[in-house]
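Q: Prediction below, plus the sequence it came from.
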Amino acid sequence: TPGRRTEALDQAMLDDNVDLKVHMILHWPRCYDNIQWMNCEREERQLPAEIKKAGPAPHLDRDNAWKESWKALEDMYTSKEYPMIASIGVSNFDTHDLTALTQMARVQPHLIQMNVWSLLNNPNLVRLCHQHGIHIQVYNVMNGIWNRRKDHPHAFHHLILVANQLEKTLGVEKDGAGKIGAPQVMLKWLVQQQISVIPRTTNPDHLSSNSAVAISNVPQLTNDQMDITKKALSAMLNGQDLPQDVSVKVTFHAKNEDMFLAWFGHDGDEKVVTMITKGESAVQYTHPAHRFRVYHAYDRDRYHDYTVSGNYGDEDEVHVEL
């Protein structure tokens, strides 16, 4: 009921003694018992008594309770009693609920918070937001995508490829200031679409590298880079790695002797890849930091070690003299 919602909102206002503009969000349209961390009856029991007295429990009318909550937000937003409320919005609304809201609202929601999965997999919801001028704010970007990088290496390597291209645009030196990584590519891709992000990190380094100032210094992504990033993020979110990987192209030149080219695996095992005759070359498509050893063809005590210093999309030339 409006009384229950207003009581809760009044308490929220009284708890905030800082002179800030307030953005009020209806966090969920309803309680879902099938969500692991939700327990509708328990949450109702834990509410303060004064809020319970304001009206019936919303989980008893799951389809309509949120509508009364929205009306309470509208009343507070339009009231002179709450000048600190700058905007009102919703979070975790699907297309069905958001459509119902836009049809009944006296004040259209200014903002919707959604999981990054919905952004990439629910085009109808995104289209509805654009039609009604509802700003999109996403969460779960790092947990939802970054933490899956090891399970989807091809997709992650494509993000590194874009990061490397952006560094070259800026003229960033290797291991120098202004380095761009996959997290910055992900955030730039979102911000470039006028989508804001809810940061959740408490790591000071991450707060700095992922800040609005840091992301504003990342060059604009080209159309191709936007497309590559979208495909990579979609693949990682949906548990489907991209079919093709990217690599570093390394060309080994045997200048004055016949040579054998060997590669070291992650476990340190050595594998001979090919023989390079004097004056010839061999091309390897590999990955950053991979290790190679070039042996004299007839004297294994003479060799040269090489660690790939280039990044995805780079081309290195190695001229070997033993």
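A: Happy to help now that I have it.
Q: C-alpha from now on. contacts and neighbour counts both.
A: Noted.
Q: OK, contacts around Arg149?
A: For Arg149, the contacting residues are 155-156, 236, by Cα atoms under 8 Å, 6 or more residues apart in numbering.
Q: cutoff 7 Å now
A: Going by Cα atoms under 7 Å, 6 or more residues apart in numbering, Arg149 touches Phe156.
Q: What is the burial count for Ala163?
A: Neighbour count of Ala163, defined by other Cα atoms under 10 Å: 27.
Q: so it sits right up against Ile180, yeah?
A: Yes - Ala163 lies in contact with Ile180 (Cα atoms under 7 Å); the separation is 5.6 Å.
Q: Counting residues, which helix of the protein comes out longest?
A: helix 153-170 (DSSP state H).
Q: Past that helix, which element shows up next along the chain?
A: Later in the chain than helix 153-170, the nearest helix or strand by DSSP states H and E is helix 182-191.
Q: Grab the nearest non-local neighbour of the most centrally placed residue in the chain.
A: For the chain, the residue sitting closest to the mean C-alpha position, by Cα atoms, centre = their mean, is Val141 at 3.4 Å. In this structure, Val141 finds its nearest non-sequential neighbour in Val116, 6.0 Å apart by Cα to Cα, 6 or more residues apart in numbering.
Q: adding another structure so you can compare the two:
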Amino acid sequence: MNTDMPAVGFGLWKIPLEDTAATVLEAVKAGYRHFDSAADYGNEGETGKGLSQAMQEGLVTREELWITSKLWNTFHAPDHVEEACRQSLDDLKIDFFDLYLIHFPIALEYVPIETRYPPEWVYDPDAQNPVMIPAKVPLHATWAAMEALVEKGLVKNIGVCNYNSGLVHDLMAYARIKPAMLQIESHPYLTQERLIRLAKDYGIDVTAFSPLGAQSYFELDMAAEGESLLGAAPVMVAASAHGKTPAQVLLRWGIQRGTAIIPKTTKPDRMRENLDLDFELSQVEMAAISSLNQNRRFNDPGTFTEAAFGTFHPIYD
């Protein structure tokens, strides 16, 4: 990694609000120093409580932590980027972000924080037919406002999530401050080898979200039970060979191919297990796991926006 970011982070998406503070505290105790948050997750206030308690108890200092958050779609207009960043900083009870990312290359109509926060996807959830309302904000304008956050000392590094190769090329053509990170969905069913190679060629580090694949999506009805990678033959063979769990093999595969990973769990034993990746997969094992690729994307706005938010809005097709 070009940055000082720990390669294994703790993902905060879908952690229930009532569990978040205690979960974050447990994660610090388990050894996590990298926390991946976002305004849209709706639990940054509770995450802040957990981190503050960990620091008050002397378990960790702010300097030892790497905290990432993300700019939500409704705050893309340059006038609203700093407002969104400061709200997340206040919620997390910190003075700066180690990394701040554009969450999606999707600009939506602004919703004031006092009206609804987090704003989520639809402009007016009380409308007869709630829909997303795109905003006419070019990505280069949002990026310039992200650069201003660095210059004001609110953010140390900036980057993007869910960009495709065309958008990465475009970003590198105008960025004054180069992106430090590209965060994308990646696992053995969606290896994204060309996109990862492109990012590395540009000197951009890569974080893989959903490194276990379908596991994050069962409860959302965005994956079928048969799509679990934990039972895939090459994963199980490697797990048996190394005396590790299938989940540890999947996470090790992600690390070994040069990406950071951000697994999520609320169980302390799983937290420790997900950090215990000090083993090496062979080239044969790595290749066998990579050969599982189906280009299967679970987190696809082209699918879920129409189903959930009444708006067809693909970004990968």
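A: In hand now; what should we look at? Owing to the predicted nature of the structure, the values given are computational and were not obtained by experimental measurement.
Q: Would you report the TM-score computed for these chains?
A: TM-score of the superposed chains, computed with TM-score structural alignment, normalised by the length of the second structure, equals 0.55; 203 aligned residues with a Cα RMSD of 3.5 Å.
Q: quick revisit: the longest helix of the first structure: which residues count as buried?
A: With burial defined by 16 or more other Cα atoms under 10 Å, the residues of helix 153-170 of the first structure counted as buried are 153-167.
Q: same deal with stretch 49-68 of the first structure?
A: Across stretch 49-68 of the first structure, burial judged by 16+ other Cα under 10 Å covers 51-52, 54, 57-59, 65-68.
Q: Same question for stretch 201-213 of the first structure.
A: Buried residues in stretch 201-213 of the first structure, counted by 16+ other Cα under 10 Å: 209-210.
Q: Now find how far off-centre it is within its chain.
A: Taking Cα atoms, centre = their mean, to the nearest Å, the mean C-alpha location of stretch 201-213 of the first structure is offset from the chain mean by 14 Å.
Q: Same check on stretch 277-295 of the second structure?
A: Centre to centre, stretch against its chain (Cα atoms, centre = their mean), the figure for stretch 277-295 of the second structure is 22 Å.
Q: how long is that stretch from one end to the other?
A: Stretch 277-295 of the second structure has an end-to-end distance of 25 Å (Cα to Cα, to the nearest Å).
Q: Quick check: the residue nearest to the centre of the first structure touching Ser118?
A: No - using Cα under 7 Å, Val141 of the first structure is not in contact with Ser118; the gap is 11.3 Å.
Q: Asp170 of the second structure falls within a helix, correct?
A: Yes - assigned with DSSP: H, G, I helix; E, B strand; the rest coil, Asp170 of the second structure falls within a helix.
Q: and it, how many neighbours?
A: As a burial measure, Asp170 of the second structure scores 12 neighbours (other Cα under 10 Å).
Q: what sits against it?
A: Listed by Cα under 7 Å, 6+ apart, the contact set of Asp170 of the second structure is empty.
Q: That one pairs with which position in the first structure?
A: With the correspondence set by TM-score structural alignment, Asp170 of the second structure lines up against Ala100 in the first structure.
Q: Return the distance of its match relative to Leu73 of the first structure.
A: Using Cα to Cα, we find Ala100 of the first structure at a distance of 16 Å from Leu73 of the first structure.
Q: Then Tyr285 of the first structure?
A: 58 Å.
Q: And for Glu81 of the first structure?
A: Using Cα to Cα, Glu81 of the first structure is found at 13 Å from Leu73 of the first structure.
Q: before we move on, what about Gln284 of the first structure?
A: Relative to Leu73 of the first structure, Gln284 of the first structure is positioned 61 Å away (Cα to Cα).
Q: What number of residues are in the vicinity of the residue nearest to Val141 of the first structure?
A: Look at Val116 of the first structure: counted by other Cα under 10 Å, it has 22 neighbours.
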